[in-house]
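1. I'll drop the sequence and a predicted model, then ask my questions.
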Amino acid sequence: MLMILLAILGGVLTTLSMIVSSTLGKKIGLIQSTIIHYIGGLIGGVFILLGIGSASAPSITDMSRMPLYIFLGGIIGVIVVYTSNIVIPKIPVVYSTLLMFSGQMLCAIIIDTIVMGDFSWQKLLGSIIVILGIFYNSKVDAKENKVVME
């Protein structure tokens, strides 16, 4: 149960983070807000590390033996923040969140298939239904907005 609550909290905080960062991006610029986002993350990470402590930090030697793709998380994170700073001001947050969730689901299905050999038609179908629902709902919203404007 704790892991479910933590996952939900992570989703809530991710959405809030995207909104705050994109709002800052509109005021000071996309790259600048992305940099501030990651500087804040660095400061927060340092405080968490100091508060929790880490007895098992890898040495530079250990890190040099790790495959290069292990270190792509930060670069991918910057791309995520930058693109969400572009997208969120242009489409409603609910659509951006659902579309990002759909992308996560499709990526998870691909990773599960490649790494674990576990493919699920039900998960794929669910992702497709969510995406189709988003497009349908956006068309309904567009028609409603057009009627209101006339």
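-> Happy to help now that I have it. Numbering: from 1, shown residues only.
2. contacts and neighbour counts: CA atoms only from here.
-> OK.
3. the helices in this structure, which residues?
-> Under the criterion DSSP state H, helices of the chain are mapped to 2-28, 30-52, 60-64, 72-87, 93-111, 121-149.
4. Could you dump those into TSV with mean neighbour count added?
-> Formatted as TSV, these follow (neighbours: other C-alpha atoms under 10 Å):
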stretch	mean neighbour count
helix 2-28	14
helix 30-52	14
helix 60-64	10
helix 72-87	16
helix 93-111	16
helix 121-149	13
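5. which ones are touching V93?
-> By C-alpha atoms under 8 Å, 6 or more residues apart in numbering, the residues touching V93 are I19.
6. Pasting the second one now:
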Amino acid sequence: MAGLFFGIFIGLLLPIQTCLNSRLRQSVGSPYLSSLGSFFGGTLFLAALALVVEGTVFFSWDDVAQQPLWIWLGGLFGVIGLTTNILIFPKLGGVQTTVLPICGQILMGLLIDHFALFEAHRAALTPLRVIGAVLVLAGVVGAVTLGGQRISRQSSKTREARSNTGALRQVSANSSPQAEPSLWGWRALALGTGFLMASQSAINGHLGVLIGSPTQAALVSFTVGTTVLFLLALVLRLKFRVRVPDGQKKNPWWMWFGGFLGAIYVFGNAFLVPLLGTGLTVVAALVGMISGSLLVDKLGLLQAPKRQVGLAQVLSLVLMLGGVALIRLV
């Protein structure tokens, strides 16, 4: 039972991590620099963990010398996923930022299992797994549609209030389709992020088998991600400057701990899978992620904007969770 609660706990960390990284972006001024700070912090934590668990951060090159190049892509996919979450979080809120990547993860996971991609064990599609996928999609559509309606109503009220002060013309210019992509474009991007996250898990899992250590595999992934982001910052000539956003007196200390939470999540999965099995670990983490995203939206945690969360939206998430259970546990 303790392992199950720990699984829920590590899932709860992911929406909070997105909040921290989004706040860090406000201070450093770039999603790439925010991701770099997060990945660097996670790398330091995993390096320390590898020293404690394995006694070293290094592994034998002979174990991976003859392997395909895609075993190193886990860190790159993680960079894309984390940076995308930072970009879409202000647009969609905590619930949709969590739900849509989960949907992509489930769909890509089915493809990986069915076709044994990335050297994964093959698990053919069954009628129950297909039903589970349909339930996931139905729950996602419900949660996204209801959430989108609330965002639209809030935007309409904002435009109406501003028009009463004589600013309607300026607001209309700033909110035109040419100036702002549609919400469905952001949702599609979030869904694609889930595809990459599922691929990252499969790649890192295979790398862990090759080198004999999930902790070192996670460290490799974070190190690759940190390197990619550092090179990208050099190419774009980004300068790491920390400023205090307008309207705030100082930067919160907690904005630096996004990478730490992400590293705990990676370690937690590696620790729990042998104890609970992959299916129960994933379901427990999803319960935590969904619960965390609801809390973030409802309470406006860690300076996140508050959004309404209705009963119908909660029921949609429960429906999605039932589908996840069918896919993972049957």
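-> Yep, it's here. Model, not experiment: these values are computed from the prediction.
7. For G7 of structure 2, give its distance to V228 of structure 2.
-> 30 Å (C-alpha to C-alpha, to the nearest Å).
8. Same check on V209 of structure 2?
-> 24 Å.
9. Out of those two, name the residue with the larger neighbour count.
-> V228 (16 against 12; other C-alpha atoms under 10 Å).
10. Please name the nearest non-neighbouring residue to the more buried one.
-> L76 (7.0 Å; C-alpha to C-alpha, 6 or more residues apart in numbering).
11. List the residues that contact the one you found.
-> Going by C-alpha under 8 Å, 6+ apart, L76 of structure 2 touches 221, 224-225, 228.
12. ok, so of those residues, who is nearest L272 of structure 2?
-> The nearest member of these to L272 of structure 2, counting by C-alpha to C-alpha, is S221 at 19.2 Å.
13. how about A138 of structure 2, what's its partner in structure 1?
-> Taking TM-score structural alignment, A138 of structure 2 has I129 as its aligned residue in structure 1.
14. if I look at its match, how far off is I8 of structure 1?
-> Going from I129 of structure 1 to I8 of structure 1 by C-alpha to C-alpha gives 22 Å.
15. for R65 of structure 1, same thing?
-> For R65 of structure 1 relative to I8 of structure 1 (C-alpha to C-alpha), the value is 34 Å.
16. looking at it, G42 of structure 2 is touching V224, isn't it?
-> No: G42 of structure 2 is beyond contact range of V224, at 11.8 Å (criterion: C-alpha atoms under 8 Å).
17. Identify the contacts common to these two.
-> With C-alpha under 8 Å, 6+ apart applied, the contact sets of G42 of structure 2 and V224 do not overlap.
18. Tell me the spatial nearest neighbour of L219 of structure 2, not counting adjacent residues.
-> Nearest one to L219 of structure 2, counting by C-alpha to C-alpha, 6+ apart, is L46 at 5.5 Å.
19. quick one: contacts for that neighbour?
-> Residues near L46 of structure 2 by C-alpha under 8 Å, 6+ apart: 215-216, 218-219, 263.
20. ok, these vs L319 of structure 2, which is closest?
-> For those, the nearest to L319 of structure 2 is A263 (29.1 Å; C-alpha to C-alpha).
21. Work out for me the element that closest one sits within.
-> Using DSSP states H and E, A263 of structure 2 falls within helix 258-276.
22. Contacts only, for the nearest residue to S22 of structure 2 once chain neighbours are set aside.
-> In space, and not counting its chain neighbours, S22 of structure 2 is closest to I86: 5.3 Å by C-alpha to C-alpha, 6+ apart. Applying C-alpha under 8 Å, 6+ apart to I86 of structure 2 gives the contacts 18, 21-22, 25, 31.
23. coming back round to it: among the contacts of L46 of structure 2, which are located in helices?
-> Using DSSP H, the contacts of L46 of structure 2 in helices are 215-216, 218-219, 263.
24. between those residues, which is nearest L272 of structure 2?
-> Nearest to L272 of structure 2, judged by C-alpha to C-alpha, of those is T215 at 12.6 Å.
25. Can you get me a residue count around that closest one?
-> T215 of structure 2, neighbours per other C-alpha under 10 Å, totals 25.
26. Tell me who's in contact with the residue lying closest to it once chain neighbours are set aside.
-> In space, and not counting its chain neighbours, T215 of structure 2 is closest to A50: 6.0 Å by C-alpha to C-alpha, 6+ apart. Shown in contact with A50 of structure 2 (C-alpha under 8 Å, 6+ apart): 56-57, 215-216, 219.
27. Return the distance of A50 of structure 2 relative to Q154 of structure 2.
-> With the distance defined as C-alpha to C-alpha, A50 of structure 2 ends up 47 Å from Q154 of structure 2.
28. ok, now N85 of structure 2?
-> 22 Å.
29. what does I10 of structure 2 give?
-> Using C-alpha to C-alpha, I10 of structure 2 is found at 32 Å from Q154 of structure 2.
30. Good, we can wrap up now.
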